[in-house]
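Engineer: Just need the structure, nothing else, for what follows:
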Amino acid sequence: MTDHNIRECQKSLDFVLGWFAKPIFIDGDYPESMKSNLSSLLPDFTESEKKFIKGTADFFALSFGPTLSFQLLDPHMKFHQLESPSLRQLLSWIDLEYNHPQIFIVENGWFVSGTTKRDDAKYMYYLKKFIMETLKAIRLDGVDVIGYTAWSLMDGFEWHRGYSIRRGLFYVDFLSQDKVLLPKSSALFYQKLIENNGFPPLPENQPLEGTFPCGFAWGVADNYIQVDTTLSQFTDPNIYLWDVHHSKRLIKVDGVVGKRRKPYCVDFSAIRPQIALLREVHVTHFRFSLDWALILPLGNQTQVNRTVLHFYRCVITHALAWRLYDEKFRAAQKGKISIALQADWIEPACSFSQKDKEVAERVLEFDIGWLAEPIFGSGDYPRVMRDWLNQKNNFLLPYFTEDEEKIIRGSFDFLALSHYTTILVDWEKEDPIKYNDYLDVQEMTDITWLNSPSQVAVVPWGLRKVLNWMRFKYGDVPMYVTANGIDDDPHAEQDALRTYYVESYVNEALKAYVLDGINLRGYFAYSLSDRSAPKFGFYRYAVNQFEPKPSMRHYRKIVDNNGFLGSETQGRLCPEEYTVCTECSFFHTRKSLLIFLAFLVFAFIISLSLIFYYSKKGRRSYK
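Structural biologist: So this is what the prediction gives:
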């Protein structure tokens, strides 16, 4: 921010607040910025008038909220200012500017659409944010705020906006005769907040100390295995001459082909560094997907990357082996096969609203139940889906035959889910851009939630809720969280957000296991490196080098402890499954370089030997 911007900001606040605040709380006179800009309009106070005005207030009464007439101002009177809900910043500025007065917030709130009735989620979350900002100003900044008043008690006529918006805690039907006042969700929320005198810590949100069971699958997920498709000396049958004297390059000899050796997966050297990274994180499992865009770069079969396709045949061979294992060896060796579900949690925006709860359940069935119910439940699509689509006259959802249902139902050994965030849903249509007409649902977020750079909300308790919902719907099946992660600022040296995210979400998984009895068998963080998932990785990637971020070390500590050890928690009782070797990563990732250096050393020794031999032979000839 430049000095000019600071002066403009100060001028804006002088015109809005200082007009009255400076004479009363400072020196009895108008701000200098107003006097210099409006010298012909502002009166001059005498010294006796200044003394009479100064100090004529027992507290600073503040009204803060949307300036509904803001757009009516002349542009030059706005001083480039924009509306902002940052109440905490304003309270701190008032405290410093006007000699630490007691502040009473006498009017504060927001507004919703005039069509919104009693479930005013948008207003409720703005109210929550404002009161949280006030609490932070008191506790963290030392501002002396002595009271808070929400605006307003009931819906009314809002100046030039008329009845097109609503700002009340109580709903009023303006077309009815009796005008009965009905409490909105915001009123119930505010009532509960007053009873609690703020936001007391909830027991369910406190960190839990404890460990996961022995054999818990700690893993990392990635989009796909990175494969270097450059032909190696083993997979390239061509013969080359090294043009040492001129171009210094290899020149292919036309018409001459060497004996081709059968290629193997280990020929792809790019796999080795990734395995070394997995060892460094201390995880026992790795989940990845096939990169079909790399196999079919044009999106069809006109151009097929045969080198990569061969590599993925190795993976397919592994998958076929698992299918064979499933058919012939499952009973004896207990193999496991399943399907991974995308399962972000859907929370009712208004917990007091039955309609919001119904909307949330509908979205969960469409998002998760669509695939989960046939496999883990009844063998058919969710009843909620069929009823809703029939209501919408959409009959595209197929019906399974009895034989198909028998084949589909129970075709799993565990339940795998990917979870990243939580979304709020409301049945009231407030924002057309985020309204889903197909499901009649308004998507929104709690503006007090922490967000990533890409605006993904960090809501750890959502993971615990979705695990419990899965258990309620599909029984006590073994569960694996196969992907869970967040993006962070790629330019930040410390990826603090990811560190907080991983610790908080793993702790919620621990609560689900310890407190709720969820049969949780494993957790996979997303993702391994920024190379395949930019901004999501535990490792930065640049110029064929992987650099661990602080979040990787934090996750490794959780893995090593098999959870969260406390002062009263016993140490890890599970047997060690690996030996820590800090040098291994170096040698694994630089094996080719070390071989080359060894060759240079060997060549140097041979050269010295030859020089010594011929120099000695030359001396003999001379004699």
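Engineer: Every contact and neighbour count from this point should use C-alpha atoms.
Structural biologist: Will do.
Engineer: Give the buried residues for stretch 589-596.
Structural biologist: Neighbour counts over stretch 589-596 (16 or more other C-alpha atoms under 10 Å) mark Thr589 as buried.
Engineer: swap in stretch 202-214?
Structural biologist: So, applying 16+ other C-alpha under 10 Å, buried residues of stretch 202-214: Leu208, Glu209, Gly210, Thr211, Phe212, Pro213.
Engineer: Can you tell me which of the residues you listed is nearest Arg166?
Structural biologist: Checking those against Arg166 with C-alpha to C-alpha, the nearest one is Leu208 at 42.2 Å.
Engineer: Among the buried residues of stretch 202-214, which lie within strands?
Structural biologist: Among the buried residues of stretch 202-214, DSSP state E puts Gly210, Thr211 in strands.
Engineer: Just send the buried residues of stretch 202-214 back as CSV, with distance to Asp326 too.
Structural biologist: Listed next are these as CSV, based on distance: C-alpha to C-alpha, whole Å:
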residue, distance to Asp326
Leu208, 38
Glu209, 38
Gly210, 35
Thr211, 32
Phe212, 28
Pro213, 26
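Engineer: One more sequence to fold, the one below, so I can look at both together:
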Amino acid sequence: MRAPQLLLLLLAFGRSQAARNTTFPEGFLFGAATAAYQVEGAWNTSGQCLQPLPLWLMLQYRECIAGKGEHIWDRMVHTRPNCIADRTSGDVAADSYHKYKEDVKLLKDVGFNFYRFSISWARILPKGDVSVINKDGIDYYNNLINELLANNIQPVVTMYHWDLPQHLQDLGGLVGSAFGDYFEDYARVLYTNFGDRVKWWLTFNEPGTFVDGYTSHGCVPPAVDAPGVGDYLVAHSILKAHARAYRLYDREFRSEQKGNISIALSAGYGTPKTNSNADIEATETFMQHSLGWFAHPIYSQEGDYPAVMKERVANNSKAEGLFRSRLPEFGEYWVNYIRGTADFFGLNYYSSWVVSHVGSSLDRASRWSDMDVMSSQDPGWTVSVATWLAYTPFGMRGLLSWVSKNYNNTPILITENGWADTGEINDTMRAKYYVNNLAHLLDAIYLDNVTVLGHTAWSIIDNFEWAQGYTQRFGLHHIDFNDPQRPRTPKESARVFAALIKNRKLPENYLDKVIE
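Structural biologist: Have a look, this model is predicted:
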């Protein structure tokens, strides 16, 4: 084992298991998550649509025939089925649209305090704009929210989880000049219809991931091949749209609804390959280019993109003969407008990376060549069926501490954390993953004084895993996708979580041995 990683493990594990606090503090919240396209199904369900006049009253509607609209993942799976590992789709998925009460019961049986789910933009607004509002879509999410609250489970709602209405994509998508207008209007519809009961909002999920739809002709929609340009433009647009949704809530809804708003950012934890200054600096660059890219404009005191990122992209752009940096500039107005637009830090963590300095070997400009680093996995790590996901629970503490130190100990909610396998009912590795990630989370709380609000397991049920289809499973409950009834079966991890939540203490039989 490399010296830096041994040091990380020593710091993470502490001196002995007996000295480790494995009890959850009062008020710590447990939740589980899904995303609309991955579980709902009912992809083309018809319904009643409403045209609001005026919008803010949400009362004066003209009835018409409508239903859920097509979004970019609908278009992808139907026109390019070879993009999906098993040539499946989310057309039916777990059928949560019809089985939401069963899923709420699963959440209650485990004892979860909240449920993080996303709203399908195209199910609410079939065309993406407010010219048509689907009443059946509004009713579905109202029913889900009410069912959750009736079972003492708080809804945590994500506005956008990768499923842009196709109509908006046709008008320019995430980089279109009007995207911020459309997203603010969409947010207004959500606040108006659900904000009396929803007190936790996330604007976007993992923008650092879905920007890849603008880096190649691959299998992430909309499959625009513009690396080092398109991804930066999307990020720029998303940060502005996020801030607009936040400022809208401040102006018109917060005083009455008294909710909290953030964005769910995803990051792996970078560890230096060696003790060299070059690798240590490369690791910090990796963290700033990945997580800081979105976090720094929102959470830092100065706002804007990280300085190292601006400098590197500007220098590379100049060397490429460009007239301006491929990384757009905000200007003073937008720097001030975006800064501070979050009430907590939404953080998705799955795995860690070993980082080293390397000269760019890429022929094309990209955000990876702009970093000038190499990230890899330690060959000693256990890797899940998802090749990017390794068993590295020490990274949970490392990442939480990094965020806390860089962003003034903003309260953090782990909004996703999970393990991939092929669907085993006796999923002991998933149980081990969760228990030990939570152990390092508690180390961050008790030893590093990090403020952590709670933890979200991905996912409450098996679901459609994007380009991997149903070949990879993350659920605490197994779903038989060959059965039209989509039966749910608890896995070992669900039973472990239920006991953990009931006792508010980590089970010792799943804890890794600590280093004495």
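Engineer: circling back: closest to Met470 of structure 1 among the buried residues of stretch 202-214 of structure 1?
Structural biologist: Distance to Met470 of structure 1 across those (C-alpha to C-alpha) is lowest for Phe212, with 19.4 Å.
Engineer: Kindly state which residue of structure 2 is aligned to the closest one.
Structural biologist: Here Phe212 of structure 1 is matched to Phe24 in structure 2, going by TM-score structural alignment.
Engineer: Spatially nearest residue to that match, not counting backbone neighbours?
Structural biologist: Spatial nearest neighbour of Phe24 of structure 2, excluding adjacent residues (C-alpha to C-alpha, 6 or more residues apart in numbering): Arg504 at 5.4 Å.
Engineer: per the alignment, Arg495 of structure 2 corresponds to what in structure 1?
Structural biologist: Per TM-score structural alignment, Arg495 of structure 2 is aligned with Arg553.
Engineer: Excluding covalently adjacent residues, which one is nearest to that match?
Structural biologist: Arg553 of structure 1 sits nearest to Val281 (C-alpha to C-alpha, 6+ apart), 7.3 Å away.
Engineer: doesn't Ser551 make contact with that neighbour?
Structural biologist: No: counting by C-alpha atoms under 8 Å, Val281 of structure 1 stays clear of Ser551, with 10.5 Å between them.
Engineer: so where do the helices sit in the stretch 351-500 of structure 2?
Structural biologist: Listed in chain order, the helices of the stretch 351-500 of structure 2 (DSSP state H, counting those that start in this stretch) span 367-371, 394-406, 428-448, 492-503.
Engineer: Against which helices or strands is the third one packed?
Structural biologist: So the one you mean is helix 428-448 of structure 2. On a contact count with 3 or more C-alpha pairs under 8 Å, 6 or more residues apart in numbering; DSSP states H and E, helix 428-448 of structure 2 meets helix 3-13, helix 394-406, helix 492-503.
Engineer: Would you mind finding the most buried of the ones you listed?
Structural biologist: helix 394-406 (a mean of 22; mean count of other C-alpha atoms under 10 Å).
Engineer: Would you check the span in structure 1 matched by that helix?
Structural biologist: Counting by TM-score structural alignment, helix 394-406 of structure 2 corresponds to 461-473 in structure 1.
Engineer: tell me, what residue is most central in structure 1?
Structural biologist: Ile486 (3.5 Å; C-alpha atoms, centre = their mean).
Engineer: Now do the contacts for Val502 of structure 1.
Structural biologist: Residues in contact with Val502 of structure 1 (C-alpha atoms under 8 Å, 6 or more residues apart in numbering) are Gly485, Ala525, Ser551, Tyr555.
Engineer: In structure 2, what residue corresponds to it?
Structural biologist: In structure 2, the residue paired with Val502 of structure 1 is Tyr434, using TM-score structural alignment.
Engineer: can you map out the helices along the stretch 151-300 of structure 1?
Structural biologist: 185-196, 271-281, 292-295.
Engineer: now for the last one, which elements pack on it?
Structural biologist: Using 3+ C-alpha pairs under 8 Å, 6+ apart as the contact criterion, the elements in contact with helix 292-295 of structure 1 are helix 306-328.
Engineer: Give me the mean deviation of whichever helix or strand comes after the helix it packs on from structure 2.
Structural biologist: Scanning forward in sequence from helix 306-328 of structure 1 by DSSP states H and E, the next helix or strand is helix 330-333. Helix 330-333 of structure 1, aligned to structure 2 and superposed, deviates on average by 5.8 Å (mean C-alpha distance after the TM-score superposition for structure 1).
Engineer: how about the residue nearest to Arg553 of structure 1, what's its match in structure 2?
Structural biologist: By TM-score structural alignment, Val281 of structure 1 lines up with Val110.
Engineer: Map the residue nearest to Phe24 of structure 2 onto structure 1.
Structural biologist: That one, Arg504 of structure 2, aligns with Asn562 by TM-score structural alignment.
Engineer: do the same with Ile280 of structure 2
Structural biologist: Using TM-score structural alignment, Ile280 of structure 2 sits opposite Lys357 in structure 1.
Engineer: And for Ser459 of structure 2?
Structural biologist: Aligned by TM-score structural alignment, Ser459 of structure 2 pairs with Ser527 of structure 1.
Engineer: Find the nearest non-adjacent residue to Thr271 of structure 2, please.
Structural biologist: In space, Thr271 of structure 2 is closest to Val354, 5.0 Å off (C-alpha to C-alpha, 6+ apart).
Engineer: Kindly report the same for Val308 of structure 2.
Structural biologist: Going by C-alpha to C-alpha, 6+ apart, Val308 of structure 2 has Thr285 as its nearest residue, at 7.0 Å.
Engineer: Over to the one you found. Which of the three states is it?
Structural biologist: helix (DSSP: H, G, I helix; E, B strand; the rest coil).
Engineer: That one: neighbouring residues, count only.
Structural biologist: Applying other C-alpha atoms under 10 Å, we find 23 other residues in the vicinity of Thr285 of structure 2.
Engineer: List the contacts of it.
Structural biologist: For Thr285 of structure 2, the contact set (C-alpha under 8 Å, 6+ apart) comprises Val308, Met309, Met371, Val373.
Engineer: Stretch 188-205 of structure 2: how far from the chain's middle?
Structural biologist: 16 Å (C-alpha atoms, centre = their mean, to the nearest Å).
Engineer: likewise stretch 188-201 of structure 1?
Structural biologist: Per C-alpha atoms, centre = their mean, the centroid offset for stretch 188-201 of structure 1 relative to its chain is 28 Å.
Engineer: Can you tell me what sits against it?
Structural biologist: Met124, Leu135, Phe352.
Engineer: ok, now with 7 Å
Structural biologist: With contact meaning C-alpha atoms under 7 Å, 6 or more residues apart in numbering, stretch 188-201 of structure 1 is reached by no other residue.
Engineer: Cool, thanks, signing off.
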